[in-house]
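A.B. asks: what follows is a predicted structure for the sequence shown.
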Amino acid sequence: MSRLSLSLAINDYDHVRDLLDARIAVTGIDLVPSVLPVEEIFYRTTHYQEWDLSEMSLAKYASLRSQGDDRLIGLPVFPSRVFRLSSLYVKAGGGVASPGDLRGKRIGVPEWAQTASVYSRGWLAHDQGVALTEVEWVQGGVNQAGRREKVAVRVPEGVRYRPSPDKSLTAMLLDGEIDAILSARPPAPPAGREYEIVRLLADFETVERDYFERSGIFPIMHLIVMRRDVFNANRWIANNLIKAFTQAKDASIARLEDITCSHFPLPWMSQRAAEAKAMFGGDPWPYGVAPNRVTLDAFLRFAFEQGVCHRPMQADDLFPPEVSAAVRV
């Protein structure tokens, strides 16, 4: 029986690598991988759907779905998750020392619909009491001028938001034209000026742990999407892919936990893995809808409030019914 060949665009992750080099096989499927930077994957997927499967920004995918664009379907496989309270950058000694100081200030974002920005704006509004309307938002490339939104957004009435196509956010922060940057990709100041930009939250891990314990939100940045025509022609492939991605992820975590030899060039990795398992109740990187419902529903609420999503949505709206429930035997 012939196997189905599917193209996959994804970044380079240890928890996916066993799939890419075929140490773990997908039942009935041969993957043809392209390992690329995520920004390139997102652009080419959003506009052209060049691959059968691809990594995708959660915000961009949710925005498209909320607008009735159903060319892609989601799989509850999340290759990138990052607590993003470390992604707020300010000028050293510039007068912004706490989140509350951002009221009345100018914050640069690479895109209104960047997933990291959605979570961080949600945290500012709901946890820190800094409303969207209390900030002037400036959109532009972090380290290169000219970046544009990839999806249509509906910035809420009363929110001040403007593009700045002619200058990077990093240059604007250094020159005092904005007061902070909120971005997944960190600013890269020119040589000699590296210490002029610092994180707003120096002890961000403590703040992020506290936020997780109170909210249950472990931010999902990216998911795997599939072209709908590919899915409709072979609906069995969705769960086969999820199983294989899960096996690859579990193998990666096993390497982290292995104390026999060092699989990663950092000390105490097994101890950190054990701490993460304890913190997250067993699986530190869960796939599937049910174990991620709190995070997904919170994200979708933030995204609708911010105009990234054009209608209210819930976690189940992102995925076909075949993958929304775990199979138990």
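C.D. replies: Everything's here; your move. Numbers count the residues shown, from 1 in each chain.
A.B. asks: when you work out contacts or count neighbours from here on, use the C-alpha atoms and nothing else.
C.D. replies: Noted.
A.B. asks: now do the strands in this protein.
C.D. replies: 4-10, 29-35, 53-57, 72-81, 88-91, 106-109, 136-139, 160-163, 180-182, 197-199, 220-227 (DSSP state E).
A.B. asks: of those, which is nearest L300?
C.D. replies: Nearest to L300, of all the strands of the chain, is strand 220-227, at 11.2 Å by C-alpha to C-alpha.
A.B. asks: list the contacts of the closest one.
C.D. replies: Residues outside strand 220-227 that contact it (C-alpha atoms under 8 Å, 6 or more residues apart in numbering): 49, 51-59, 71-82, 115-116, 295-296.
A.B. asks: could you do stretch 12-24 as well?
C.D. replies: 25-26, 31, 33, 35-36, 79, 244-245, 247-253.
A.B. asks: follow-up on the earlier one: could you say which of the strands of the chain is packed most deeply?
C.D. replies: strand 180-182 (a mean of 30; mean count of other C-alpha atoms under 10 Å).
A.B. asks: helices or strands up against that strand?
C.D. replies: Using 3 or more C-alpha pairs under 8 Å, 6 or more residues apart in numbering; DSSP states H and E, the elements in contact with strand 180-182 are strand 88-91, strand 106-109, helix 169-174.
A.B. asks: take a look at this one as well, against the first:
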Amino acid sequence: MSELQVNMTLRAYDHLVPLFLGDVPTPGLKLNLDHRVPMVSTLSENLAAAEVSFNRYVLAAAKGDDSIIGLPAFILRGFRHRNYIVRRDSPLENLSDLRGARVGTNSWSDTGTMWARAAMRDAGVAVTDVNWVIGDLDEANPLKPPTHMDVDPPQGTQFLRSGQTLMGSLRDGGIDALTTAFMPDSVFEPHGEFRRLVRNFREVEREFHQRTGVYPGFHIVAVRRDFAEAHPQAVMTLYDALRKSWSIWWTKAKKFAESSPWAMEEIETQVRDFAGDIPPFGTESDAHKRMLAMICHEQFAQGLIPTAARPEELFAGFDSIKAKVSG
């Protein structure tokens, strides 16, 4: 019997390298992985599965859009307290200092930006306490094209004119701070012109995690609904392959821990403090339930959605497929 061809877009994260190398069996499937294309918001007819924005997926679920089925595979996670930057000489030192400030961002609907605002709100600064500015990050990173799952920023948000950039505005004092996914090189330089707003971000993020129990998820894997309904076993095979890839990587990481001088300490920190988030799959653990509840609450509290999604229903489609295959 010939294998089912499954086209999929996916970034080549470390824990997915075994999958890309072909070290993970996918019985009955021929996975055609592409890590070179930008992340998609909708799955075309020739794309069965893809890495997608978790924020946009939950927004769609809140609106009743079930055209794709999300798998509880939280393949990209992180904290966003660290993702605010200011000028080196800025008097701002904490997220609470952003009240009344002019803060730039190059995306309103990205999951990371949503979690960055959640961190700010946790520090006591409401979304409406900030004067938001949206525009191109720099000449090399323009605004992303809008998608049907994007939401509008608050009234009064300023949009930069053509030729203006957020980095330029931060440099010349047009804005006070900036939150974006990837830090400019100068942040990593000891005396660069920009620095992180939260200098002790690890300490602040650790406190946030200890208090809330939430390790934010950014991206998940999703499949087209018609594909899933036609090939439920293929969906479970894919999900199992993602889990197996992570398991192979995790075993290797614990054996070698060669990615940085203190990678072993990081692994032990994960085992000690993030047990409910290891592995990053499923919705059964209390840690994952807390994270799902928080993303639904934050979308409503930030004014992204008039009615919050129900966390227990976010992966109902996957649960149905799983039950069908298991039964």
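C.D. replies: Sure thing, it's come through. None of these values were measured; they are calculated from a predicted model.
A.B. asks: thinking again about what came up before, for G216 of structure 1, which of the helices and strands packed on strand 180-182 of structure 1 is the nearest?
C.D. replies: Going by C-alpha to C-alpha, the one of those nearest G216 of structure 1 is strand 88-91, 20.9 Å.
A.B. asks: figure out how far that closest one is from the centre of its chain.
C.D. replies: Put simply, strand 88-91 of structure 1 sits 20 Å off its chain's centre (C-alpha atoms, centre = their mean, to the nearest Å).
A.B. asks: got it, and stretch 147-167 of structure 1?
C.D. replies: Its chain's C-alpha centre and that of stretch 147-167 of structure 1 lie 19 Å apart, by C-alpha atoms, centre = their mean.
A.B. asks: residues contacting the counterpart of R293 of structure 1 in structure 2?
C.D. replies: Mapped onto structure 2 by TM-score structural alignment, R293 of structure 1 lines up with K289. Residues near K289 of structure 2 by C-alpha under 8 Å, 6+ apart: 283, 311.
A.B. asks: quick one: K289 of structure 2 and T128 of structure 2, what's the gap?
C.D. replies: For K289 of structure 2, the distance to T128 of structure 2 (C-alpha to C-alpha, to the nearest Å) stands at 28 Å.
A.B. asks: likewise L71 of structure 2?
C.D. replies: 33 Å.
A.B. asks: what does H231 of structure 2 give?
C.D. replies: H231 of structure 2 is 45 Å from T128 of structure 2, by C-alpha to C-alpha.
A.B. asks: go on, V204 of structure 2?
C.D. replies: V204 of structure 2 is 23 Å from T128 of structure 2, by C-alpha to C-alpha.
A.B. asks: centre-most residue in structure 1?
C.D. replies: M221 (1.4 Å; C-alpha atoms, centre = their mean).
A.B. asks: which residue lines up with that residue in structure 2?
C.D. replies: Under TM-score structural alignment, M221 of structure 1 pairs with F218 in structure 2.
A.B. asks: could you do R106 of structure 1 as well?
C.D. replies: With TM-score structural alignment as the criterion, R106 of structure 1 matches R102.
A.B. asks: equivalent analysis for D316 of structure 1, please.
C.D. replies: Match for D316 of structure 1 (TM-score structural alignment): E312.
A.B. asks: what's the burial count for its match?
C.D. replies: 11 (other C-alpha atoms under 10 Å).
A.B. asks: what of the one 3 residues further on?
C.D. replies: Residue crowding around F315 of structure 2 was assessed by other C-alpha under 10 Å; the count is 17.
A.B. asks: for E3 of structure 2, same thing?
C.D. replies: So E3 of structure 2, with other C-alpha under 10 Å, has 11 neighbours.
A.B. asks: which residues touch it?
C.D. replies: The contact partners of E3 of structure 2, taken as C-alpha under 8 Å, 6+ apart, are 28-30.
A.B. asks: equivalent analysis for Y89 of structure 1, please.
C.D. replies: Counted by C-alpha under 8 Å, 6+ apart, Y89 of structure 1 has contacts 180-182, 187, 197-200.
A.B. asks: same question for T212 of structure 2.
C.D. replies: T212 of structure 2 touches R290, counting by C-alpha under 8 Å, 6+ apart.
A.B. asks: now do V271 of structure 2
C.D. replies: Contacts of V271 of structure 2 (C-alpha under 8 Å, 6+ apart): I278.
A.B. asks: just tell me what it corresponds to in structure 1.
C.D. replies: Match for V271 of structure 2 (TM-score structural alignment): K277.
A.B. asks: quick one: that match from R235 of structure 1, how far?
C.D. replies: From K277 of structure 1 over to R235 of structure 1 (counting by C-alpha to C-alpha), the distance is 33 Å.
A.B. asks: in structure 1, which spans are helices?
C.D. replies: 14-20, 38-48, 58-66, 115-126, 169-174, 204-215, 228-233, 237-257, 269-279, 293-305, 321-324 (DSSP state H).
A.B. asks: gap between stretch 22-32 of structure 2 and the chain center?
C.D. replies: Distance, centroid of stretch 22-32 of structure 2 to centroid of chain: 26 Å (C-alpha atoms, centre = their mean).
A.B. asks: span of it from start to end?
C.D. replies: 11 Å.
A.B. asks: now stretch 119-130 of structure 2: buried residues?
C.D. replies: By neighbour count with 16 or more other C-alpha atoms under 10 Å, stretch 119-130 of structure 2 contains the buried residues 119-121, 123, 125-127, 130.
A.B. asks: also stretch 302-319 of structure 1?
C.D. replies: Here stretch 302-319 of structure 1 shows 302-311, 313, 315-316, 318-319 as buried, counting by 16+ other C-alpha under 10 Å.
A.B. asks: how about stretch 49-65 of structure 2?
C.D. replies: So, applying 16+ other C-alpha under 10 Å, buried residues of stretch 49-65 of structure 2: 49-62.
A.B. asks: identify, from these, the entry nearest to S41 of structure 2.
C.D. replies: The closest of the buried residues of stretch 49-65 of structure 2, once distances to S41 of structure 2 are taken by C-alpha to C-alpha, is V52, at 6.2 Å.
A.B. asks: contact partners for the closest one?
C.D. replies: Applying C-alpha under 8 Å, 6+ apart, the residues near V52 of structure 2 are 39-41, 219-222.
A.B. asks: do you know how far it is from R224 of structure 2?
C.D. replies: In terms of C-alpha to C-alpha, V52 of structure 2 sits 12 Å off from R224 of structure 2.
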